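Enquirer: model the structure of this input:
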Amino acid sequence: MPTNEGAFSASKPRPNSATRVPPPGRVHRGSRVTRVNAPERAAVIDLEAIRHNVRRLVQVASPAAVMAVVKADAYGHGALPVARAALEAGAAWLGVAHIEEALPLRAAALTAPLLAWLHTPDSDFGAAIAANVDLGCSGWELPRIVAAADLLGRTARIHLKIDTGLGRNGCTLTELPALLADVARHEAAGQIEVVGIFSHLAVADEPERPETDAQLATFLAAVELAHAAGVHPSIRHLANSPATLTRPDIHLDLVRTGLALYGLSPLAGRTPASLGLRPAMTLVTQIAHCKEVPADQGVSYGLNYRTPTATTLALVPLGYADGIPRIATGGPVRVNGVTYPVVGRIAMDQMVIDLGEAGLVSGGHSLLGAEAVLFGPGDGGEASVDEWAAAASTINYEVVTRISPRVPRVYRG
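Expert: Got it, this is the predicted structure:
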């Protein structure tokens, strides 16, 4: 059933609750959308929102520099377009997890400092060094990085990764003196340059928790150990998006911003608008089918939902193969200014919304081809990524990063 009061009729269609600028390839006519060579499904990425968010983060982080984290195809937004927009808006660094993510950015002639920090024994350190990609180093990677640098006759740029309490990658304080002795030796030989030292925070999205202060203390102790060993990184970086927004004392020389770059809030109870951010992704498709059904009609696999009354069902052609969590029954879909929850199980390619009496009054078939928006910035009344995250019992990070390549990206701005 619709979650907004008021229904549209065949003679007087209800207008959208706010005027929305259509993506390229669409023409709005009243409350309907005529698509002109546009994808049937699209993740519309507002690059001006990305630029706005970077400018906001630069302002908040100053005098520290901002690294735009574009790993995981820029959290599903498209690494190359986002990287370009972020650099245009004032980001000084780019960050990715894997070397394989860094190399296409270099191939596209992006020359900004670029760090890749997650490796395996099969990682191509030589390709990274040749492309002037900085490398995170927890310890085991050092001999491999040095060997690749020697083979190329180049100096590798590394950032020492410290485990300050997250328990994942990084060198512990106990192991650090031995690593620093090796690092100092290789740096003196010109094989490596220690550009940075960094760590990652575990609970910065819960600002009241004391573990962040403990991690900061451990990190600063690691920096002192490095200096005592004759290793002097010029860039210290620890803050992620939530720490960038809440802990100026952790900004140090560089902040690494991921989620906030895309206009999403990393803090429970705080909206993007309250943080000065603008969500960049809108997930949109069109109604693929409508039909009137009687009361007690089962819907989708398992027949877990049955229509309480005679109604109209509408088919939304997005499913878990497109990255929509199968568990997210109840997720909101906005059509013609009204928001409807998904009913029944989400399938591989599709989901169903129940139009209720509104569909019967209007004649549900009139909605065939109507724009259906799953989430967006909210200026058109559409749901937020956070509402879909709640429906799927997950976090906003996961919702955007899992939108699959089957959904074309369309760029504005």
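Enquirer: rest of the way, CA atoms for contacts and neighbours
Expert: Will do.
Enquirer: correct me, but residue 320 touches residue 329?
Expert: No - in this structure residue 320 lies outside contact range of residue 329 using CA atoms under 8 Å: 11.5 Å.
Enquirer: list residues touching both of those two?
Expert: Both residue 320 and residue 329 are in contact with residue 346, where contact means CA atoms under 8 Å, 6 or more residues apart in numbering.
Enquirer: quick one: buried residues of stretch 189-206?
Expert: Buried residues in stretch 189-206, counted by 16 or more other CA atoms under 10 Å: 190-206.
Enquirer: residue boundaries of the helices in the stretch 201-350 of the chain?
Expert: 211-228, 241-246 (DSSP state H, counting those that start in this stretch).
Enquirer: need the contact partners of the shortest one.
Expert: The list of residues contacting helix 241-246 from outside it, by CA under 8 Å, 6+ apart, reads 57, 60-61, 204-205, 207, 250-251, 255-260, 266-267, 275.
Enquirer: out of those, which are buried?
Expert: 57, 60-61, 204-205, 250-251, 255-260, 266-267, 275.
Enquirer: and this one, please, so the two structures can be compared:
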Amino acid sequence: MSDPTGPVLPAEAVVDLGAVRSNVAALREHAASAEVMAVVKADAYGHGLVPSARAARAGGATWLGVAQLAEGLALRRAGDTGRLLSWLHVPGDDFGGALTADIDLSASAPWALDEIAAAARATGGTARVHLKIDTGLSRGGATADQWTDLVEHALRLQAEGCLEAVGVWSHLAWADAPQHPTVARQREAFDAALEIAGRRGLTPQVRHLANSAATLTSPALHYDLVRPGLAVYGLSPVPDLGSPADFGLRPAMTLQGRLALVKAVPAGSGVSYGHAYTTPADTTLALVPLGYGDGLPRAASNVGPLQVAGRRHTIAGRVCMDQVVVDLGDRPDVAQVRAGDPVVVFGDAGRGEPTAQDWAEAVDTISYEIVTRIGSRVPRRYVEEES
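Expert: Predicted coordinates for the structure are as follows:
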């Protein structure tokens, strides 16, 4: 829980880079002939950008994916030299810096192509661009009506020599339900966009559509490259269809802490703000030094699961900014619990611990949010455990 030469840590997120590496290796098996882009946006889903990216590369990821240019530039400064795609940009972004750093860029509209081309002229290079088609998510990407113009605009700039359209891609709306009709419709729309591009002379090096869910469940959507994100970190994007273990994955993050206080209280004691919980009997309460200031959802009040002394408990009362309370009950073994004892907020079901998915279900969200929201006040400690 701490460096013996440094301060004692009340809580930490232990990130198993061996798990990240083995998860990417498992995803390579699922992807078959397609290459794997490990998505490391949002500080690698809260796991740590640079360490996670290095572990993903070691597991066989030939590409990395980020949302923002700052993330890609940070990877380049850290020494990453492999293929890297950044896709969420605004006018005035540092496209020149991206091209100097050899970062592939996504474009959904002519303004993006024009700014990327201008950066290429200024730097004397040739930009590598992935054109995005909106196949039904209605988020990023050119609509079907805009697609031909985007392709032709890219081809004119390609003829000039300032960019090369190396990719065509899109994103799925409902990949976590593989039989949902939108999945088939989006595949058809993607294939139609590729056909239009081909008729105009654009043949991309890489076509990519599949996220984590499609990588694991829909081989027909793999094309040349898959883009798993959540699964890289050992969480299931389709919990209704399979656990991480069912897909050969293991969770990489364990959020754990140390009890700050253990005390006996009588029946009828109101606990924490608003007395949203009242002890039903004489009991023992334990204080956990983690709260919404660290990323625990406030909605987990009275429902968030934790493990103390090998047993699962639920948060008693409100999630506060810095702490939560746990009602340990009055079993004989509780008398042995002391301040400083470990508490696991979430980790690996294989060890009997609550999971990020358990937390997601408790507060009606997704496991993506649970791991990504763990804040910077919680230090990350990196380990290399064998599977």
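Enquirer: TM-score for the pair, please.
Expert: The TM-score (TM-score structural alignment, normalised by the length of structure 2) is 0.96; 381 aligned residues with a CA RMSD of 1.5 Å.
Enquirer: on that earlier part again, I'd like the helices of the stretch 201-350 of structure 1 as JSON lines, with mean neighbour count appended.
Expert: JSON lines is the format used below for these (neighbours: other CA atoms under 10 Å):
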{"stretch": "helix 211-228", "mean neighbour count": "18"}
{"stretch": "helix 241-246", "mean neighbour count": "22"}
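Enquirer: please name whichever of these is nearest to residue 372 of structure 1.
Expert: Across these, the minimum distance to residue 372 of structure 1, taken as CA to CA, is reached by helix 241-246, at 30.8 Å.
Enquirer: that closest one vs structure 2, mean deviation?
Expert: Compared with structure 2 after fitting, helix 241-246 of structure 1 has a mean deviation of 0.6 Å; criterion: mean CA distance after the TM-score superposition for structure 1.
Enquirer: among the buried ones among the contacts of helix 241-246 of structure 1, which are located in strands?
Expert: Judged by DSSP state E, the subset of these located in strands is 255-257.
Enquirer: corresponding residue for residue 163 of structure 2 in structure 1?
Expert: Alignment note (TM-score structural alignment): residue 163 of structure 2 maps to residue 192 of structure 1.
Enquirer: for the aligned partner of residue 370 of structure 1 in structure 2, grab the count of nearby residues.
Expert: Here residue 370 of structure 1 is matched to residue 341 in structure 2, going by TM-score structural alignment. Neighbouring residues of residue 341 of structure 2 were enumerated by other CA atoms under 10 Å; the total is 15.
Enquirer: how much space separates residue 291 of structure 2 from residue 257 of structure 2?
Expert: Remark: distance between residue 291 of structure 2 and residue 257 of structure 2 (CA to CA, to the nearest Å) = 11 Å.
Enquirer: revised request: answer the last question for residue 89 of structure 2.
Expert: Taking CA to CA, one finds residue 89 of structure 2 at 37 Å from residue 257 of structure 2.
Enquirer: next: residue 368 of structure 2.
Expert: 21 Å.
Enquirer: residue 224 of structure 2: neighbouring residues, count only.
Expert: Residue 224 of structure 2: 19 neighbours (other CA under 10 Å).
Enquirer: do the same with residue 151 of structure 1
Expert: The tally of other residues near residue 151 of structure 1 (other CA under 10 Å) stands at 10.
Enquirer: which position in structure 2 pairs with it?
Expert: In structure 2, residue 151 of structure 1 lands on residue 122 (TM-score structural alignment).
Enquirer: again, but for residue 308 of structure 1
Expert: Under TM-score structural alignment, residue 308 of structure 1 pairs with residue 280 in structure 2.
Enquirer: perfect, that will be all.
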